[in-house]
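>>> Coordinates only, no sequence provided:
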């Protein structure tokens, strides 16, 4: 069974990033402190969202700054391997060999993430049941619907029961019903671990997130709750009768206008 609760806090302190051949920073002085729950990451294209997520997933190394998750710190000698065992990551537009069956795909990632061999079958069974994929166990990835494939990709990020789950644009390619189902799953996952997801759909933030982080030009522009973002929108629009999503959109636009 999946672990019930992960009592960790993610700490990001002064993280900066720039490519070796670039004279300017893509991320500059990012500071975050988030715990169990669902945290939405908003920002225009080029704001640095995917770069930040890849750093948090342990794929990119920051140019400077520190990361910590529980007792694991970026100052540790074996940081990268320890960190990646605690983190699950769904990249945007993830692509894998379509000839993999769902079961083989999950077993591959379980072994890669050092799940004990005696626990792999039970882990896979639990995830397939939780994500309504039992009937797809022996189906090829190339034969899955968009919603099934996205759920399978989230399963690979969860197969080692991580404390911190990172989802880059998880609802972007889904139809409305699939988005509703996935948002429900994201909220459920946030009850037992840290979940950070990026999106361009503010509706997803309003419906899923406990907190919102807004990036712009590689910097943290704002950090607060969805209701606080709606309050900013209400203050500038003067509208009380519009939807929560419209108020949050107005708040987001107002924040960007201040940069």
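Here it is on my side, so go on. All values derive from a computational prediction rather than experimental measurement.

>>> hey, let's count contacts and neighbours off CA atoms from now on
Fine.

>>> The stretch 151-259 of the chain: helices as residue ranges?
Assigned by DSSP state H, counting those that start in this stretch, the helices in the stretch 151-259 of the chain fall at 176-189, 202-208, 226-237, 244-257.

>>> The second one - contacts with which helices or strands?
Pointing back at helix 202-208 there. strand 37-42, helix 176-189, helix 244-257 (3 or more Cα pairs under 8 Å, 6 or more residues apart in numbering; DSSP states H and E).

>>> With residue 108 as the reference, name the closest of those.
helix 176-189 (22.4 Å; Cα to Cα).

>>> returning to what we had before: right, so the helices and strands packed on helix 202-208: which one is the most enclosed?
By mean neighbour count, with neighbours taken as mean count of other Cα atoms under 10 Å, strand 37-42 ranks first of the helices and strands packed on helix 202-208 at a mean of 24.

>>> and after that one, which helix or strand comes next?
helix 49-56 (DSSP states H and E).

>>> now that next one, how far from the chain's geometric center?
10 Å (Cα atoms, centre = their mean, to the nearest Å).

>>> Over to stretch 181-198?
9 Å.

>>> and what of stretch 62-72?
For stretch 62-72, the distance to the chain centre is 17 Å (Cα atoms, centre = their mean).

>>> Please apply the same query to stretch 112-132.
That offset, for stretch 112-132, works out to 20 Å (Cα atoms, centre = their mean).

>>> Which of the helices and strands packed on helix 202-208 sits closest to residue 148?
helix 176-189 (8.8 Å).

>>> just to revisit the earlier point, to residue 106, which of the helices and strands packed on helix 202-208 lies closest?
helix 176-189 (18.2 Å).

>>> All the strands of the chain, residue numbers only.
10-17, 27-34, 37-42, 64-69, 72-73, 87-90, 164-168, 194-198, 211-216, 219-224 (DSSP state E).

>>> how about those strands in CSV, adding distance to residue 55?
What follows is the strands of the chain, written out as CSV (distance: least, Cα to Cα, whole Å):
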stretch, distance to residue 55
strand 10-17, 9
strand 27-34, 10
strand 37-42, 14
strand 64-69, 9
strand 72-73, 13
strand 87-90, 11
strand 164-168, 11
strand 194-198, 13
strand 211-216, 15
strand 219-224, 14
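
>>> And those: which comes nearest residue 249?
Of the strands of the chain, nearest to residue 249 by Cα to Cα is strand 37-42, at 10.7 Å.

>>> Which strands or helices does that closest one pack on?
With contacts taken as 3+ Cα pairs under 8 Å, 6+ apart, strand 37-42 sits against helix 176-189, strand 194-198, helix 202-208, strand 211-216.

>>> could the ones you listed be laid out in CSV, adding distance to residue 22?
Shown next, in CSV, are the helices and strands packed on strand 37-42 (distance: least, Cα to Cα, whole Å):
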stretch, distance to residue 22
helix 176-189, 36
strand 194-198, 25
helix 202-208, 32
strand 211-216, 18
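
>>> In addition, the following structure is provided for comparison:
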């Protein structure tokens, strides 16, 4: 099992952003779905080893991120795209992705080829030498995805990855996710139900810091009222589960 999360909490002062989450996931694409403020980003940041849990237990790729040596190894084997990725405007696309490859301690001989492949996979081959300050928001998001996949990670964590992408780019991105999910574990945090339906084999729905549903997209859709009008079945299931746990 790639991800083993047991009774994990995370507090920020008096605010409990993650409230006793249990979650297991193996290879494939898991959609971490929920409204804004549900705790998705905090949970993803703990999986990315950016912050530590207040309590509970995390094991990722069979390693304990609370142990320094194991945390360092994990960082070499995972990829992470945060909601807001800082960047140096004067870097080119290639320089930026190369920078992250080196941070992940990739062997120097592998870096040029790995960078070129990652840039091509997100459709930015023609912009490889462009300065980041010249790129649109959607292109910058794709550069962020490229840095996350440059090391061919075993665990890929993406926070709102389709923000800023146009519809055609979102379709291409979903295909990329499905491809990566055939050999790695991918967790995609999003509030967009359609992204989950199109790319994910499993979904964990969060609300108020808790996982309130974990199953397949079809199982989530089945939670909805078939007599509902206007929304897709998955959207109805999402709405029905939230309404039930909040009642």
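Arrived safely. Treat the numbers as computed from the prediction; the structure is a model and nothing was measured.

>>> coming back round to it: Throw the helices and strands packed on helix 202-208 of the first structure into CSV and include distance to residue 130 of the first structure, thanks.
Output for those, formatted as CSV (distance: least, Cα to Cα, whole Å):
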stretch, distance to residue 130 of the first structure
strand 37-42, 18
helix 176-189, 9
helix 244-257, 29
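
>>> For residue 154 of the first structure, find the nearest of those.
Per Cα to Cα, nearest to residue 154 of the first structure of these: helix 176-189, 9.8 Å.

>>> Which residue, neighbours along the chain excluded, lies closest to the residue opposite residue 141 of the second structure in the first structure once aligned?
Taking TM-score structural alignment, the alignment pairs residue 141 of the second structure with residue 150 from the first structure. In this structure, residue 150 of the first structure finds its nearest non-sequential neighbour in residue 170, 7.4 Å apart by Cα to Cα, 6 or more residues apart in numbering.

>>> which residues sit in contact with that neighbour?
90, 92, 150, 197, 198, 199 (Cα atoms under 8 Å, 6 or more residues apart in numbering).

>>> Select only the buried ones of the residues you listed in PyMOL?
Here is the PyMOL command that selects the buried residues among the contacts of residue 170 of the first structure (16 or more other Cα atoms under 10 Å):
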select buried, resi 90+150+197+198+199
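
>>> Tell me the one among the contacts of residue 170 of the first structure nearest to residue 37 of the first structure.
Nearest member of those to residue 37 of the first structure, counting by Cα to Cα, is residue 197, at 11.0 Å.

>>> So that closest one is in contact with residue 166, correct?
Yes. With contact defined as Cα atoms under 8 Å, residue 197 of the first structure reaches residue 166; the gap is 5.8 Å.

>>> neighbours of the aligned partner of residue 89 of the second structure in the first structure, just the number please.
Residue-level alignment of residue 89 of the second structure against the first structure, with TM-score structural alignment as criterion, gives residue 98. Neighbourhood size, residue 98 of the first structure [other Cα atoms under 10 Å]: 14.

>>> so what corresponds to residue 207 of the first structure in the second structure?
By TM-score structural alignment, residue 207 of the first structure lines up with residue 198.

>>> how far away is its match from residue 49 of the second structure?
28 Å (Cα to Cα, to the nearest Å).

>>> Residue 166 of the second structure too?
30 Å.

>>> Likewise for residue 73 of the second structure?
11 Å.

>>> quick one on the thing from earlier: reformat the helices of the stretch 151-259 of the first structure as CSV; add distance to residue 38 of the first structure.
Shown next, in CSV, are the helices of the stretch 151-259 of the first structure (distance: least, Cα to Cα, whole Å):
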stretch, distance to residue 38 of the first structure
helix 176-189, 7
helix 202-208, 7
helix 226-237, 11
helix 244-257, 17
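
>>> out of those, nearest to residue 21 of the first structure?
It is, among the helices of the stretch 151-259 of the first structure and with distance given as Cα to Cα, helix 244-257, at 28.2 Å.

>>> How about the alignment partner in the second structure of residue 13 of the first structure: what's its closest non-neighbour residue?
In the second structure, the residue equivalent to residue 13 of the first structure is residue 6, according to TM-score structural alignment. Nearest residue to residue 6 of the second structure in three dimensions, chain neighbours excluded: residue 22, at 4.6 Å (Cα to Cα, 6+ apart).

>>> same check, this time on residue 60 of the first structure
residue 54 (5.7 Å).

>>> Show me what the one you found lines up with in the second structure.
Counting by TM-score structural alignment, the partner of residue 54 of the first structure is residue 45.

>>> tally of neighbours for its match?
19.

>>> circling back to that earlier point, more neighbours: residue 73 and residue 49 of the second structure, which one.
residue 49 (20 against 16).

>>> Tell me if I'm right that the more buried one and residue 71 touch.
Yes. Counting by Cα under 8 Å, residue 49 of the second structure touches residue 71, with 7.1 Å between them.

>>> Now do residue 221 of the first structure against residue 82 of the first structure, distance only.
Residue 221 of the first structure is 30 Å from residue 82 of the first structure, by Cα to Cα.

>>> Over to residue 108 of the first structure?
Counting by Cα to Cα - residue 108 of the first structure and residue 82 of the first structure are separated by 19 Å.

>>> can you check residue 195 of the first structure too?
Residue 195 of the first structure is 18 Å from residue 82 of the first structure, by Cα to Cα.

>>> Residue 234 of the first structure too?
Counting by Cα to Cα, the gap from residue 234 of the first structure to residue 82 of the first structure is 44 Å.

>>> Now do the same contact list for the nearest residue to residue 9 of the first structure once chain neighbours are set aside.
With sequence-adjacent residues excluded and distances taken as Cα to Cα, 6+ apart, residue 9 of the first structure is closest to residue 35, at 4.4 Å. Going by Cα under 8 Å, 6+ apart, residue 35 of the first structure touches 7, 8, 9, 10, 193, 194.

>>> what's the closest non-adjacent residue to residue 223 of the first structure?
Using Cα to Cα, 6+ apart, the nearest residue to residue 223 of the first structure is residue 213, at 4.5 Å.

>>> Thanks a lot, see you next time.
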